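Chemist: Let's see this in three dimensions:
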Amino acid sequence: QTKISVFPRKSLVLPMLKHLFSGHTVYPSEDVIRQQESFSAIHIPHQIRRMTNMEILSHVKVSHGGMELIAVGQLLKLRKLGVVIHDTDKDGFDSLLHVIGKLNKCLRSLSVQIRSPSAADGSNGFDMSMMYSTYPRLLESLTICGIKSGLPPWIEHLHQLTKVTLHDTSLTESAIHVLGKLVGLRYLRLRHRSYVRGDLTISTREFKNLRFLFIEGPDIVSISFDEGAAPRLERMVWRFTRMVSLVGIGHLLSIRELELEGDCDLEKIGVILRDIKAHPNDPSLKHIPAAGN
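Modeler: Model (predicted):
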């Protein structure tokens, strides 16, 4: 949470440094549901190639062309990488894909954020599918923000992937089915503009091991769970600006906590409350009205 954007050109080299975190997030208003936060990160240190013990580098900003990423590809102990790229920097994005390929045997966590002047834009031109043969096979956590070309096709082969966070990805229903087949997935966060349809359906026999589901933003207004869907889901948080319906709570065999944040018809809350009371697990229901109401 500092506003530092760059180290001095002749910055100190810390060869034993293992963890470097940076980034500054600003919320334009208290209502984080309706307003998109702005995020900044620091440029990659000039002497990063000498910091061979680096294990965590998150988040760093890629300058145009991404030449400094070449050195990052030499950090073979790196297990967590978070990168911010401008939406016009196609060369920088291609350099990032090359680096991820070189680190495919050590990376456990990857966050790629594409930034544009307009928060509603995102990039259709960036595509992670081109690194199909060198994807990070041991990845456990994946965050994608601002890439609208769909999920990378190699995601279905990430058998150790447990956490996925999506933001400004404009996914279709078919992508949700792909995520639903990831047997290792435990945590799923669908943030602002991650899904293009207003209704989200979790289908039968999908998300078999999901424990936590977080949904945020004005796009999704209806959620339904088919019978046999997400049998191990224990906690669900839904932050919305408008809720039309929430159906199928009774189908969630392991549900323990349900949190709803936003303004909605109290009658709908009543319907949900009846489903909660009828559930054999006696799950808790928490409703938080939108800020300022």
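Chemist: contacts, neighbours, all on C-alpha from now
Modeler: OK.
Chemist: Would you mark the buried spots in the strand or helix carrying His177?
Modeler: Using DSSP states H and E, His177 sits within helix 173-180. For helix 173-180, the neighbour count (16 or more other Cα atoms under 10 Å) marks Ile176, Leu179, Gly180 as buried.
Chemist: May I have the residues that are in contact with Leu266?
Modeler: Taking Cα atoms under 8 Å, 6 or more residues apart in numbering, we find Leu266 in contact with no residue.
Chemist: Please tell me how far it sits from Arg235.
Modeler: 22 Å (Cα to Cα, to the nearest Å).
Chemist: Same check on Leu273?
Modeler: For Leu273, the distance to Arg235 - Cα to Cα - is 16 Å.
Chemist: one more to put side by side:
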Amino acid sequence: MSFITKRWRQFVANRVGQHVESGSFQENLDTFKACFLTSYHRHKRHIPVTPENKALLEDTSELDAEMTRMSYLKQKTVVRKDVHGQVLDLFKFVHELGGMDPYPQPLNPAKEESFEAELDQVTRHTEQGVHVKGHILPGTVHFPYTLNENAIKGNNYMYGRYDGVVVDGRDWERKAFAARRLQTRLERVGQSIKDEKTLLRFRNPFGIAQYINHPPGGKQPNVMCVGYEFPNTFPDELKPYIPHEHVKEPNIFFNTMTDCYIRSIMCIATRHITDEELFLNYRYNPINPYPDWYVQPDVAEAERRWKKPKALANPFW
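Modeler: This next block holds a predicted model:
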């Protein structure tokens, strides 16, 4: 068990039973965890991951003190700021490359973390998975999760945010293939696609999180999801690389009143990850029958996630 996992379980054990255990309580726990992880990444990202630095990397005393003084709203602000900074770095890197087809080529290493991630064939229910080559520091943002609000029964590529937005990554690879094929056919006859920017969202090599598998029996998740809103101020030259599309275009008030260009989900590492497959807890509702392949890694967490609050409660930080 990693030192971060131990730290997290101690924290949850201290909090459970003290507050109303509902979806909002689990959201608070997730916010604290995301804040701890992204702050850890910010504090430790420049320290080489070597045996000699093990004690330094595992020392979170300064971070613990910082977190205990931080309110819930402050935690959300910290997560948003840290994730936004990493997202900007990722997209600038993709823009410098001019985009890259993530199928089936591996992701290029990020500038400050030495890792690659690629789609691998696996033998479980999804037939594909995302495998890391190299090392990822806890709190590292990996990939934006493809956004689509068309939730359909039997879809294993959906993930729900706490604000009710449904993320659907199904068929994104098929759409990317169709777009590339159309481009190739037009080029053969000396034509081009009218709006080439529409192709760029399929050329973001970090947009493959929909292929991260749920952990099989005996495994635990090593990434978690956090909600992220691409702001209207997101650089115009980077917006075409956002691997998302709305099922229905939002009205004018959505962008002007919320300062939100499009809503998304990001996956961040929950521990040190070296040369292994990424796993995300899909958190299926325990009141519904599970698919045959689904193993619940944390029953208490799932029950808190889907439990309706009995009454409104103030955040406990």
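Chemist: TM-score of the superposition?
Modeler: Taking TM-score structural alignment, normalised by the length of the first structure as the basis, the two superposed chains have a TM-score of 0.27; 144 aligned residues with a Cα RMSD of 6.8 Å.
Chemist: any idea which helix is longest in the second structure?
Modeler: If you go by DSSP state H, the second structure has its longest helix at helix 72-97.
Chemist: buried set for that helix?
Modeler: Here helix 72-97 of the second structure shows 72, 75-76, 78-80, 82-84, 86-87, 90-95 as buried, counting by 16+ other Cα under 10 Å.
Chemist: So which elements touch the helix or strand hosting Ile100 of the first structure?
Modeler: Using DSSP H and E, Ile100 of the first structure falls within helix 90-102. Helix 90-102 of the first structure sits against helix 69-72, with contacts defined as 3 or more Cα pairs under 8 Å, 6 or more residues apart in numbering; DSSP states H and E.
Chemist: I'd like to know which elements the helix it packs on is packed against.
Modeler: helix 90-102.
Chemist: So His86 of the first structure versus Lys61 of the first structure, what's the distance?
Modeler: For His86 of the first structure, the distance to Lys61 of the first structure - Cα to Cα - is 9 Å.
Chemist: I meant to write Glu173 of the first structure there.
Modeler: Going from Glu173 of the first structure to Lys61 of the first structure by Cα to Cα gives 32 Å.
Chemist: repeat for Lys163 of the first structure
Modeler: Distance from Lys163 of the first structure to Lys61 of the first structure, by Cα to Cα: 23 Å.
Chemist: Compare those two (neighbour count), which wins?
Modeler: Lys61 (23 against 19; other Cα atoms under 10 Å).
Chemist: List the buried residues for stretch 5-17 of the second structure?
Modeler: Trp8.
Chemist: Compute the number of surrounding residues for Gly270 of the first structure.
Modeler: So Gly270 of the first structure, with other Cα under 10 Å, has 11 neighbours.
Chemist: What strand or helix carries it?
Modeler: Gly270 of the first structure belongs to helix 266-278, assigned by DSSP H and E.
Chemist: on that earlier part again, so what does the very next helix or strand once past the helix holding His177 of the first structure touch, helix or strand wise?
Modeler: Remark: after helix 173-180 of the first structure, the chain's next helix or strand is strand 187-190, criterion DSSP H and E. Contact here means 3+ Cα pairs under 8 Å, 6+ apart; on that basis strand 187-190 of the first structure packs against strand 163-167, strand 212-216.
Chemist: just checking, what packs against the last one?
Modeler: Read it as strand 212-216 of the first structure. Strand 212-216 of the first structure packs on strand 187-190, strand 235-239, going by 3+ Cα pairs under 8 Å, 6+ apart.
Chemist: So which elements touch the last one?
Modeler: Here strand 235-239 of the first structure is seen to pack against strand 212-216, strand 257-261 when contacts are counted using 3+ Cα pairs under 8 Å, 6+ apart.
Chemist: As a markdown table, the ones you listed with mean neighbour count and distance to Leu57 of the first structure would be great.
Modeler: Formatted as a markdown table, these follow (neighbours: other Cα atoms under 10 Å; distance: least, Cα to Cα, whole Å):
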| stretch | mean neighbour count | distance to Leu57 of the first structure |
| --- | --- | --- |
| strand 212-216 | 19 | 25 |
| strand 257-261 | 18 | 33 |
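Chemist: Any idea how many residues pack against Met67 of the second structure?
Modeler: 18.
Chemist: Leaving out the residues flanking it, which one is nearest to it?
Modeler: Nearest residue to Met67 of the second structure, sequence neighbours excluded (Cα to Cα, 6 or more residues apart in numbering): Phe36, at 7.2 Å.
Chemist: Also Arg115 of the first structure?
Modeler: Using Cα to Cα, 6+ apart, the closest residue to Arg115 of the first structure is His86 (4.9 Å).
Chemist: so how many other residues sit close to the one you found?
Modeler: 20.
Chemist: Please report how far Ile65 of the second structure lies from Ser39 of the second structure.
Modeler: Not quite, residue 65 of the second structure is Ala, not Ile. For Ala65 of the second structure, the distance to Ser39 of the second structure equals 12 Å [Cα to Cα].
Chemist: Between those two, tell me which one has more neighbours.
Modeler: For Ala65 of the second structure versus Ser39, neighbours defined as other Cα under 10 Å are more numerous around Ser39 (23 against 10).
Chemist: Could you check how far the more buried one is from Met158 of the second structure?
Modeler: 28 Å.
Chemist: what do you get for Gly227 of the second structure?
Modeler: Taken as Cα to Cα, the span from Gly227 of the second structure to Met158 of the second structure is 14 Å.
Chemist: Please identify which helix or strand holds Ile144 of the first structure.
Modeler: Counting by DSSP H and E, Ile144 of the first structure is part of strand 141-145.
Chemist: Remind me what that strand packs against, helices and strands.
Modeler: strand 109-115, strand 163-167.
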